[in-house]
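Undergrad: Fold the stuff below for me.
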Amino acid sequence: MKKILASFLVLAVASCSSDDAQNYRDDFAGTYKITAIQAAAAVDLNNDGIESTDILLELVSPHTTLDGVFSGFYNPESPQNFAQARAGSHGAGDSLLSFNFPEQTISYLNFDMALNIPLLLEYTTSMKTYRYAVQENGHVKVIDLNPAFNAQFGEVIGIARDSEPHFSLALKKHMFNFNTKQWMLLDLTATYAKI
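TA: Modelled structure (predicted):
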C-alpha cells in the first residue's frame, strides 16, 4: 500500500510540474502594448530641437517638418503596434513572439546636391520573427529565428518579467537623432503591459 501511495504522489508532483510549466507559457502569451521606452542617452526623434531619454514621449509628440508641425507619426494604442506572444503546442521554444517595435523610416530631401535635409516619412513596426520559451523559474528566453534579417532593426538583449502582466525588453537599436542629423546606437529599455 505504501508503494502505491508513493507512486501516486510521484505522479501527482510530476503532473503539477508539467502543469506549472504550461501555466508559465500561458501566463506570458497574450497581447501587449508599449507603456514606456527609456534610453541611456538623450536623442531628438521629433525634430523639435530638444533631446530626451524618454523615447516614447519623443515618438508620440508632434513632429516638426518642412511644412509645419504634425502629430500622428506613432501611436502605441494602435493594434498594429502591439506585441504578440502566441503560445505553442509542442513544448518549450515553439511559441512565437513579435515585438512590433517602432522603426523610423528616414528619407532625404535635396534642394541642391550639397544640402541633405532628413525627413521622417513614417514609423513602421519591426522585430517580428522570434520564438520564446518560458523556463521553470518563469523567466522568458528569446530565440531569434532570423538573426541576419533582424540585425538591421536592432539587437534584443533579453526580457525581464517584473510582474505577470508586464515585461521589459532590453535592446540596442540605431535611431535617427534630428539634432545631430546622425544615426545613434542607443541602449533602450521598453516596458510592455498586457492588454
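Undergrad: CA atoms for contacts and neighbours, from now on please.
TA: Fine.
Undergrad: show me what contacts Phe28?
TA: Residues near Phe28 by Cα atoms under 8 Å, 6 or more residues apart in numbering: 85, 134, 164-165.
Undergrad: Just those: which are in helices?
TA: With DSSP state H as the criterion, helices contain none of these.
Undergrad: Name the SS class of Tyr24, please.
TA: Secondary structure for Tyr24, judged by DSSP: H, G, I helix; E, B strand; the rest coil, is helix.
Undergrad: Pro118: what's it in contact with?
TA: Taking Cα under 8 Å, 6+ apart, one finds 106-109, 178, 181 in contact with Pro118.
Undergrad: could you redo the last one with a cut-off of 10 Å?
TA: Neighbouring residues of Pro118 by Cα atoms under 10 Å, 6 or more residues apart in numbering: 47, 65-66, 106-110, 176, 178, 181-182.
Undergrad: How much space separates it from Asn47?
TA: Distance, Pro118 to Asn47, using Cα to Cα, to the nearest Å: 10 Å.
Undergrad: Please apply the same query to Pro79.
TA: Going from Pro79 to Asn47 by Cα to Cα gives 26 Å.
Undergrad: So between these two, which is more surrounded?
TA: It is Asn47, of Pro79 and Asn47, that has more neighbours when counted by other Cα atoms under 10 Å, with 23 against 13.
Undergrad: Proceed likewise with the subsequent sequence, for comparison:
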Amino acid sequence: MKNLILLLLVSLVLQSCFSNSNPPINTLGGWYTLTSVSSDTPVDLNNDGVRSADFLKELTARYYTPTQSTSLSMFTPTGSLYNAEIRPHTSNQTTYPSIDFNFPHQSIDSTSLANRTYFLHFYQPVFEGFTYEIQKDRSIKLIDKLPTNKEKIGTVTHLERINSNSFELTIDKKVFDFADKRWKTAHLKAIYLRKAF
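TA: From the prediction side, this is the model:
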C-alpha cells in the first residue's frame, strides 16, 4: 500500500513538472492591419488646422499642402507597407519570434529658414526589429533588438493581446503637429486586427 501511495505521489510530481515546462502555444503569428489609433494629445497631422485625438482619422484624412490650395491622400491603413508582421506564421515559418509593427511616422521638411513653411513628404514605417517572448501567464514580453533614434521617433511600451485576432499596442511617439508647427510626444494606443490572406 505504501509503495502504491509513493508511486502515485511520484507520478503526480512528474506530471506537474512536465505540464509546467510546456511553453504556451504561439498563435500570434500573422499579418495585422491598423484599425484604430487614439492619442492622449489632440494633434493636426494633415495640416487642416483642426486637432483631433482620433490619430487614425488624422492619418487617413487628405493632407493639405502649405498653401491650402490642394489636398493629397498620404496614408492608407490597408496598404501592405504598414501592416504589422508577427513571425513565425503560415507564410514565414522562421523559428525565431519577431515583429515588425511598421507604424507610420511623418517625414517632415521645411522651406528656407527666412520663411519657414513645414510640409509632409511621406509616411515611413517604423518600429521594426522586435522580438518577443510569450510568458506563462500568456502576456507578451517585447524586446527591441534594433537601435533606433528614439529621441526622434519614440518607443513602443507595451503589447497586449485583445483576443486571438487582435492586439493593442501602446506607444510614446514623436508627432509633428501642424497647428503648433512643432514636434511633440503623444501617448498612442493602436489596435491591430489580423488580416486574412
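Undergrad: Would you pull the TM-score for this pair?
TA: The TM-score (TM-score structural alignment, normalised by the length of the first structure) is 0.84; 184 aligned residues with a Cα RMSD of 2.3 Å.
Undergrad: ok, back up a step: mind listing the shared neighbours of Pro118 and Asn47 of the first structure?
TA: 65, 176, 178, 181.
Undergrad: Give me the buried subset of the residues you listed.
TA: Among those, those scoring as buried are 176, 178 (criterion: 16 or more other Cα atoms under 10 Å).
Undergrad: can you tell me which of the shared contacts of Pro118 and Asn47 of the first structure lies nearest to Leu11 of the first structure?
TA: Using Cα to Cα, Phe176 comes nearest to Leu11 of the first structure of these, at 56.4 Å.
Undergrad: Leaving out the residues flanking it, which one is nearest to the closest one?
TA: Trp183 (4.3 Å; Cα to Cα, 6 or more residues apart in numbering).
Undergrad: what about the one you found, neighbour count?
TA: Neighbours around Trp183 of the first structure, by other Cα under 10 Å: 13.
Undergrad: now do Thr78 of the second structure
TA: So Thr78 of the second structure, with other Cα under 10 Å, has 13 neighbours.
Undergrad: Can you tell me what it aligns to in the first structure?
TA: Aligned counterpart of Thr78 of the second structure in the first structure: Glu77 (TM-score structural alignment).
Undergrad: quick one: the strands in the first structure?
TA: 30-43, 52-54, 63-65, 68-70, 83-86, 95-98, 101-112, 115-126, 130-134, 140-144, 155-163, 166-177, 182-194 (DSSP state E).
Undergrad: mean shift of the last one relative to the second structure?
TA: In this case it means strand 182-194 of the first structure. Strand 182-194 of the first structure: mean distance to aligned residues in the second structure after superposition is 0.7 Å, counting by mean Cα distance after the TM-score superposition for the first structure.
Undergrad: Which neighbouring elements make contact with that strand?
TA: Applying 3 or more Cα pairs under 10 Å, 6 or more residues apart in numbering; DSSP states H and E, one finds that strand 182-194 of the first structure contacts strand 30-43, strand 52-54, helix 55-60, strand 83-86, strand 155-163, strand 166-177.
Undergrad: go with 7 Å
TA: strand 30-43, strand 166-177 (3 or more Cα pairs under 7 Å, 6 or more residues apart in numbering; DSSP states H and E).
Undergrad: Among those strands, single out whichever gets nearest to Ser89 of the first structure.
TA: The nearest among those, by Cα to Cα, is strand 30-43 at 14.7 Å.
Undergrad: how far off strand 101-112 does the closest one point, in degrees?
TA: Orientation of strand 30-43 of the first structure against strand 101-112 (axes from the mean of the first three to the mean of the last three Cα atoms, to 10 degrees) gives an angle of 40 degrees.
Undergrad: ok, and for strand 30-43 of the first structure, which residues are buried?
TA: So, applying 16+ other Cα under 10 Å, buried residues of strand 30-43 of the first structure: 30-34, 36-39, 42-43.
Undergrad: now it against strand 182-194, angle please.
TA: If you take the same axes, to 10 degrees, strand 30-43 of the first structure sits at 150 degrees to strand 182-194.
Undergrad: which outside residues touch strand 30-43 of the first structure?
TA: By Cα atoms under 7 Å, 6 or more residues apart in numbering, the surrounding residues in contact with strand 30-43 of the first structure are 51-56, 76, 82-86, 177, 186-195.
Undergrad: wait, what's in contact with the residue most central in space within the second structure?
TA: The centre of the second structure sits closest to Phe101, judged by Cα atoms, centre = their mean, with a distance of 4.5 Å. Going by Cα under 7 Å, 6+ apart, Phe101 of the second structure touches 83-85, 127-128.
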